[in-house]
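>>> Here is the input, now give the coordinates:
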Amino acid sequence: MSLSLKQRVLIAEDEPGIADTLQYVLRSDGFEPVWCATAQEALAQFQAAPPAIAILDIGLPDMNGFELFKRLQSMSRASGGPDVPMLFLTARNDEIDRVVGLELGADDYIAKPFSPRELVARVRTILRRSGGSALAGAAATPAPPAAPPAAAAPTPFVLDAERMQIRYYGRLLELSRYEYGLLRLMIQRPGRVFTREELLQLVWDDASDSFDRTVDAHIKTLRAKLREVAPGIEPIRTLRGTGYALNEELPAQAQ
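As a prediction, this is how the structure comes out:
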């Protein structure tokens, strides 16, 4: 992909070594990284020119990364433009950070230490899913006249988090605790590939006492329940040797 107007990537990371690696690999892949060592710097850079995507470390010296996420999200919405997608950097064993980040609405997370190439791949996937967000330095172009709205397609999944219920094509699913946790996680991030290890960490109480086959068994029963409602549709994709994802063609609606 040729980027004559490079997509800006805001990096909020206080460790220079990690920041240098991120800048190098992003720049090598055609992006324009903007490094900020503090949350205040990140807020100022974001205000000056919203990036295409932001990468936020949770442990910043002057502000919790979750608080920074919420402030950047508010600034993005106040500007009237699209939400800027964001990705969290977390410590490998901090499960609660990953859960909180996803529940806040982050587009993804990656655990330290991470593969720089994997991070760039995730950045590109997020941008592709979000439509590319903003291009750095690009002047705003008037939008063409809107076409008449098409009839909305039925929403397959409706999530009611307060009641811990999920409806599929209008029918309430009878789910076990872990089936609900698996499906809830996937429909909140359609298209996002979750490894078996991630699903164990994010859904099970004590992942150390569970095994990959536990995830496979619950996915199997979950698929059977979904198939009872819509026999001709397979909403959960298996990526052999990796994990599972919800088909992006099946959007979810939260209540």
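>>> From now on I want contacts and neighbour counts done on CA atoms only, so please keep to that.
Will do.
>>> could you pull out the strands for the chain?
Counting by DSSP state E, the chain has strands at residues 8-12, 32-36, 53-57, 86-91, 108-112, 157-160, 165-168, 171-172, 194-195, 236-239, 243-246, 252-254.
>>> Can you show me the helices along this structure?
For the chain, applying DSSP state H gives helices covering 16-28, 39-48, 65-78, 95-104, 116-130, 177-188, 196-203, 212-229.
>>> residues near residue 42, how many?
For residue 42, the neighbour count with other Cα atoms under 10 Å is 22.
>>> Over to residue 100?
A count of nearby residues for residue 100, using other Cα under 10 Å, gives 12.
>>> do the same with residue 126
Residue 126 - counted by other Cα under 10 Å - has 21 other residues nearby.
>>> residue contacts, residue 193?
243-246 (Cα atoms under 8 Å, 6 or more residues apart in numbering).
>>> Proceed likewise with the subsequent sequence, for comparison:
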Amino acid sequence: MDTSSKILIVDDDRDIRSLLADYLDGHGYSTMMAADGNAMWAALDAHQVDLVVLDLNLPGDDGLTLCRNLRAKSSMPVIMLTARSEPLDRILGLEMGADDYLPKPFEPRELLARIRSVLRRTQSAALASDGEQIQRLKFAGWTLDLTARHLISPDDMVIALSGAEFRMLTIFLDHPNRILNRDQLLNMTHGRDADPFDRSIDIQISRLRQKLREDARSPQIIKTVRNGGYVLSVTVTAEHAT
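Below is the predicted model:
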């Protein structure tokens, strides 16, 4: 995999920023650093960034606010750094659109593995779309634009998706009418196995259902299979680029 990707590290702790930058630079990445939200936006405006490592606890706008605002503008991958003692922070981070999370304290090599996994999924999805020349996937009146990475509703409204939501929906559309359990979905979306308390899959599916205007009590597109997982229960058709 090409490790020349540019990583922006946003953390108000200078020692952590420097340690992570040195470690990632040593593994072939190009890194930039920012101490707060203002510096983050300035870096994003001035440079092409491939992934943001974003600390939750920042002066001024916190990581959750910055992630939500970034997600409204872009599908750029975000890995959130959260406090181990606050599991709610990890849930909120995913709800704000983070692609993955890593609780502090952590080993730099674990962050490196998460970065590689997120970038691999992002790059593989782009290459697959280019290779097959599939531009859009249509299902139940909805359209997923694989180039713009957004949804188009049956009444032609454009609906933004986070990177995690886009990948989750793409996985379902690639496996229509097939039951996928949480372990499979977590491995496909995050490249790791589930633990008994990991709710990230349920959170992402809940967010997808909201964007698909599903009735939470009786969803018709992404259905829950008791003791089984989830299934996309509609027909999917592909629209190729012309």
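>>> how about the strands of the first structure, which one is nearest residue 180 of the first structure?
strand 165-168 (7.6 Å; Cα to Cα).
>>> Name the surrounding residues that touch that closest one.
By Cα under 8 Å, 6+ apart, the list of residues contacting strand 165-168 of the first structure reads 156-160, 172-173, 180, 184, 226, 229.
>>> Separate out the buried members of those.
156-159, 173, 180, 184, 226 (16 or more other Cα atoms under 10 Å).
>>> corresponding residue for residue 215 of the first structure in the second structure?
In the second structure, no residue is matched to residue 215 of the first structure (TM-score structural alignment).
>>> hmm, back to that, with distance to residue 124 of the first structure added, can I get the strands of the first structure in TSV?
Shown next, in TSV, are the strands of the first structure (distance: least, Cα to Cα, whole Å):
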stretch	distance to residue 124 of the first structure
strand 8-12	11
strand 32-36	13
strand 53-57	10
strand 86-91	12
strand 108-112	12
strand 157-160	26
strand 165-168	30
strand 171-172	35
strand 194-195	17
strand 236-239	19
strand 243-246	17
strand 252-254	22
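>>> out of these, which comes closest to residue 44 of the first structure?
Closest approach to residue 44 of the first structure among the strands of the first structure (Cα to Cα): strand 32-36, 9.4 Å.
>>> The closest one against the second structure, how far on average?
If you overlay the two and look at strand 32-36 of the first structure, the average distance to its match in the second structure is 0.6 Å (mean Cα distance after the TM-score superposition for the first structure).
>>> State the span of the second structure onto which that strand is aligned.
Residue span in the second structure matched to strand 32-36 of the first structure, by TM-score structural alignment: 30-34.
>>> Pull the residues that contact the matching stretch.
With contact meaning Cα under 8 Å, 6+ apart, stretch 30-34 of the second structure is reached by 4-12, 17, 21, 24-25, 40, 43.
>>> Also stretch 107-122 of the second structure?
Against stretch 107-122 of the second structure from outside (Cα under 8 Å, 6+ apart): 1, 20, 23-24, 51, 77, 79, 99-100, 102, 189-191.
>>> on that earlier part again, from the buried ones among the contacts of strand 165-168 of the first structure, which is closest to residue 99 of the first structure?
Nearest to residue 99 of the first structure among those, with distances taken as Cα to Cα, is residue 184, at 12.2 Å.
>>> Quick check: the spatially closest residue to that closest one that is not a sequence neighbour vs residue 96 of the first structure, distance?
Closest residue in space to residue 184 of the first structure, ignoring its immediate chain neighbours: residue 159 at 7.3 Å, by Cα to Cα, 6 or more residues apart in numbering. Distance from residue 159 of the first structure to residue 96 of the first structure, counting by Cα to Cα, to the nearest Å: 22 Å.
>>> got it, and residue 57 of the first structure?
14 Å.
>>> The two: who's more crowded?
Between residue 57 of the first structure and residue 96, counted using other Cα under 10 Å, the more crowded position is residue 57 (26 against 12).
>>> For that one, what is the corresponding residue in the second structure?
Match for residue 57 of the first structure (TM-score structural alignment): residue 55.
>>> okay but its match is in contact with residue 8, surely?
No - in this structure residue 55 of the second structure lies outside contact range of residue 8 using Cα atoms under 8 Å: 11.2 Å.
>>> okay, now the closest residue to residue 76 of the first structure other than its chain neighbours: neighbour count?
Distances taken as Cα to Cα, 6+ apart put residue 83 closest to residue 76 of the first structure, at 5.6 Å, once the chain neighbours are dropped. When counting by other Cα under 10 Å, one arrives at 20 neighbours for residue 83 of the first structure.
>>> can you check the one 5 residues further on too?
Neighbour count for residue 88 of the first structure, taken as other Cα under 10 Å: 24.
>>> Residue 145 of the second structure and residue 131 of the second structure, how far apart?
15 Å.
>>> Pick out whichever of these two has more residues nearby.
residue 145 (18 against 9).
>>> With neighbour count and distance to residue 127 of the first structure as added columns, please give the contacts of residue 193 of the first structure in CSV.
Below are the contacts of residue 193 of the first structure laid out as CSV (neighbours: other Cα atoms under 10 Å; distance: Cα to Cα, whole Å):
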residue, neighbour count, distance to residue 127 of the first structure
243, 18, 22
244, 23, 21
245, 22, 18
246, 24, 18
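>>> how close does residue 183 of the first structure sit to residue 105 of the first structure?
Residue 183 of the first structure is 16 Å from residue 105 of the first structure, by Cα to Cα.
>>> Next: residue 56 of the first structure.
Residue 56 of the first structure is 13 Å from residue 105 of the first structure, by Cα to Cα.
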